[in-house]
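Undergrad: what would the 3D arrangement of this be:
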Amino acid sequence: MGAGFVAFLLGATGPALLVYQAATNAGYPAAVIDSWFFAIYVGGGLLSLLLAFLYREPICGAFPIAGSALLVTVLGGYTVGEAVGAFLVSGVLVAALGFSGVFQSILERIPNEVVMGALAGILLPFGIEVFAILPGEPVLVGAMMVAFLLFFRFARAVPPALAALVVGMVLSAAGGGFDLGDVSVALARPVLVAPAFDLGAMFSIAVPLTLLALATQNAPGIGILRAGGYRPPVNAITIFSGLGSVLTAPLVGNGLNIAAPMTAVCAAPEAHPDPARRYVATVVQGLLFIAFGLAGATAVSLIRALPPALIVCVAGLALLPVILQSLRLSVGQPRHALAAGAALLIGASNVTLLGIGSAFWAIVAGVLLARFLGQDSSEAK
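TA: Next up is the predicted model:
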């Protein structure tokens, strides 16, 4: 139960703030944001429960964290309907890959170093922004960074980003920057949004969202389970992720997948000495996700009351481990280093070409460059 609670905290702190940032940057109304939270948390929780009871393995369902970070930068150029259309197409693509059984073969054709490079480029601005806002909010941001480092060093059982969030909320409340009077207690009221299909949104949102969900969440999550002695059903996981994404897309859900970091917590020996009992941690995580989603309106009002600097800082700190891992698995590898570096720089550039965002071009350029240079090129070594 403790492992399930920690896994829930991993998905309900930094990732929740990313979704809120993406929605507010795009100018979406409160009702849409509430529905978005309901879709991804209730949907992710139900996915956890489904996989846990069907396969008795600690497979944690969630939403694409890297994809949510991508949306922070690209969503502003599209209407809610166009975003829903892209989310829907992404879900169809994921489900189709699961039904066809070609998920693994497609990933093998796209160098992992390139995908990780594109991911690092997408996430890098979030880490940079933490230091960019430090001069303007030295006490708040500095204290949060210190709390993050202390818990990272001495109390890893507690997510360091959560410690930073708590410290930031306390300081903000003491300074009058966080008023609990603005927080409302209410259940989520999901809304249905008709999809609209825009070609630019397909390439800027749907395609990168699909690749990031499968390559940065499902694939490593499956690897974690296999390393723990489990036999995860790869195609079934992909199919359920895709179908769940299709069902939640009209509620403004940006997709469902299994969450690698949360799965790592629930599948660890610390969760339970008996591997056959560790799926209970996933059940706890799933139930907490559902509860959080049902109270989505309250969660959104709580986030809305937070100072912007606190939101930026927590999001950057929460993504820091992912940024470092992405750098290590991209430009830190001897193979395809140059192609991964190009993907990183293009992904970080936030450039738009032919109405298509940088995440798509980062992956395309990286794949083409990797093929041109060859696996064993001297430049990559």
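Undergrad: please make it C-alpha for all contacts and neighbour counts, starting now.
TA: OK.
Undergrad: in which helix or strand does the nearest residue to residue 165 once chain neighbours are set aside reside?
TA: Closest residue in space to residue 165, ignoring its immediate chain neighbours: residue 314 at 6.1 Å, by CA to CA, 6 or more residues apart in numbering. Per DSSP states H and E: residue 314 is located in helix 308-329.
Undergrad: another sequence for comparison is provided below:
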Amino acid sequence: MQKIIQDFSIPAVFAGFITFLIGISVSAVLVIQAAQILGASAEQITSWFWALGLGIGLSGLILSWKFKYPVATAWSTAGLALIMATGSGYSLYEAIGAFLVCGLLTAILGFMGIFEKVLSYIPQSLTSAMLAGVLLKFGIALFTSMQTDWAFILSLLAVYIISKRLWARYCIVITVIAGLILCPMFMEFHMPIVHWSLAKPVWISPEFTWSAILGLALPLFVINMASQYLPGIAMIKSYGYQPHVKHLIGWTGLTQALLAPFGCYSVNIAAISAAVSLDDQVHPDPSKRYIAGISCGFFYIIMGLFAATLTSLLMSFPKLFIIVLAGIALFGTISHNISIAFQDVADREAALLTFLFCASGVQFFGIGSAFWGLLFGFLVSFILKFKNKT
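TA: Presented below is the predicted three-dimensional model:
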């Protein structure tokens, strides 16, 4: 506890909050829709948020504290898309059984170290190109939104650039505060009346059927590995940390399995939102950035405990506010990964194709472009290097 107090910093807490905000704001509504498709009641939907908040929050907080680097955890948005697309074919109880099986498979794969061995064969130039490509849309979205909301975006960009020049370490903190002040001036936004109440967990007995295991559990397992763990682990490595892959995958999978009967459909390593907690704007000393991971976990726990209240409060912010905040917060990460991706001349062609493929956003079989782009880039790299050796 004394070390945490010594390493504590306001920018790290803000980075943790932004990581949390990006993680839930994009897909909190999709959690509700996915649960409704499976036939969940209002009380059961609240239980979903309770389980997700506590599972994600506790795993991220404890892993960040244990390993002393930011471990941001999150639910899988791609997984939600899968549930929404196929969920009508299963009962809620069958889906809960599938979530439990998926968590157990993830834990077993993680603790056995299989995923870690696969990662060791992938060049960092390709993983950085993948990350840069996946994140590119967030930077572009900020500028495309200028066509209709240029005044708010230019004002916030001006605040970011000036604060980056004068107080680089606090630039994101200052930008967030400025955004909160400017939001009511440029957009229709009124702070809602908050009624605090604790969420109540609801036990949903799992049912195990082969159709749900093969049609939901296994696809969810593959999608989580491809769209969450692969880029999430690569993100941590790109900032010079050596992630404890076995433990990160194993413990998050086990957490999902334990909380599945309450509606926890996934607990994964965060991919895109994690970048905010890893950047040097959190703290110039990489060994002190873990405070951002702890803070992010804390906010998820609060969300879980006050699920209905906090989710409605955060969802009240205009969508544009989240888009601009995410874009600005990810500037450093996009440039960081582009520089790593293209610094090695031998890998530049494969990295470029990986970057473009991942930036395209295409999906095949419900799996996003991050997985397919990296697979394609790896194939290109192998062919070019094989040709050079002959």
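Undergrad: follow-up on the earlier one: the residue nearest to residue 165 of the first structure maps to what in the second structure?
TA: By TM-score structural alignment, residue 314 of the first structure lines up with residue 325 in the second structure.
Undergrad: also residue 145 of the first structure?
TA: Under the alignment by TM-score structural alignment, residue 145 of the first structure pairs with residue 157 in the second structure.
Undergrad: and what of residue 333 of the first structure?
TA: Here residue 333 of the first structure is matched to residue 344 in the second structure, going by TM-score structural alignment.
Undergrad: check contacts around that match.
TA: Each residue near residue 344 of the second structure by CA atoms under 8 Å, 6 or more residues apart in numbering is listed here: residue 125.
Undergrad: same question for the one 5 residues further on.
TA: By CA under 8 Å, 6+ apart, the contact list for residue 349 of the second structure reads residue 381.
Undergrad: before we move on, back to that, run a quick neighbour tally on the match of residue 314 of the first structure.
TA: Each residue near residue 325 of the second structure was counted by other CA atoms under 10 Å, and the total is 23.
Undergrad: that one contacts residue 176, doesn't it?
TA: Yes. Counting by CA atoms under 8 Å, residue 325 of the second structure does reach residue 176; the two are 7.2 Å apart.
Undergrad: can you pull out the strands in the stretch 1-150 of the first structure?
TA: 61-62 (DSSP state E, counting those that start in this stretch).
Undergrad: which stretches of it form helices?
TA: In the stretch 1-150 of the first structure, the helices defined using DSSP state H, counting those that start in this stretch lie at 2-12, 14-25, 30-55, 65-74, 80-100, 103-109, 112-132, 138-154.
Undergrad: and the contacts of the fourth one?
TA: Contacts of helix 65-74 of the first structure from elsewhere in the structure, counted by CA under 8 Å, 6+ apart, are 15, 18-19, 21-23, 25, 119, 122-123, 204-205, 208-209, 212-213, 216, 254, 350, 357, 359.
Undergrad: gap between the residue nearest to the spatial centre of the first structure and residue 233 of the first structure?
TA: The residue lying closest to the centre of the first structure (CA atoms, centre = their mean) is residue 65, at 0.3 Å. From residue 65 of the first structure across to residue 233 of the first structure, the span is 22 Å (CA to CA, to the nearest Å).
Undergrad: same check, this time on residue 37 of the first structure
TA: Distance of residue 37 of the first structure to residue 233 of the first structure, computed by CA to CA: 28 Å.
Undergrad: neighbour-wise, which of these two wins?
TA: Ranked by neighbour count (other CA under 10 Å), residue 37 of the first structure and residue 233 place residue 37 first, with 28 against 12.
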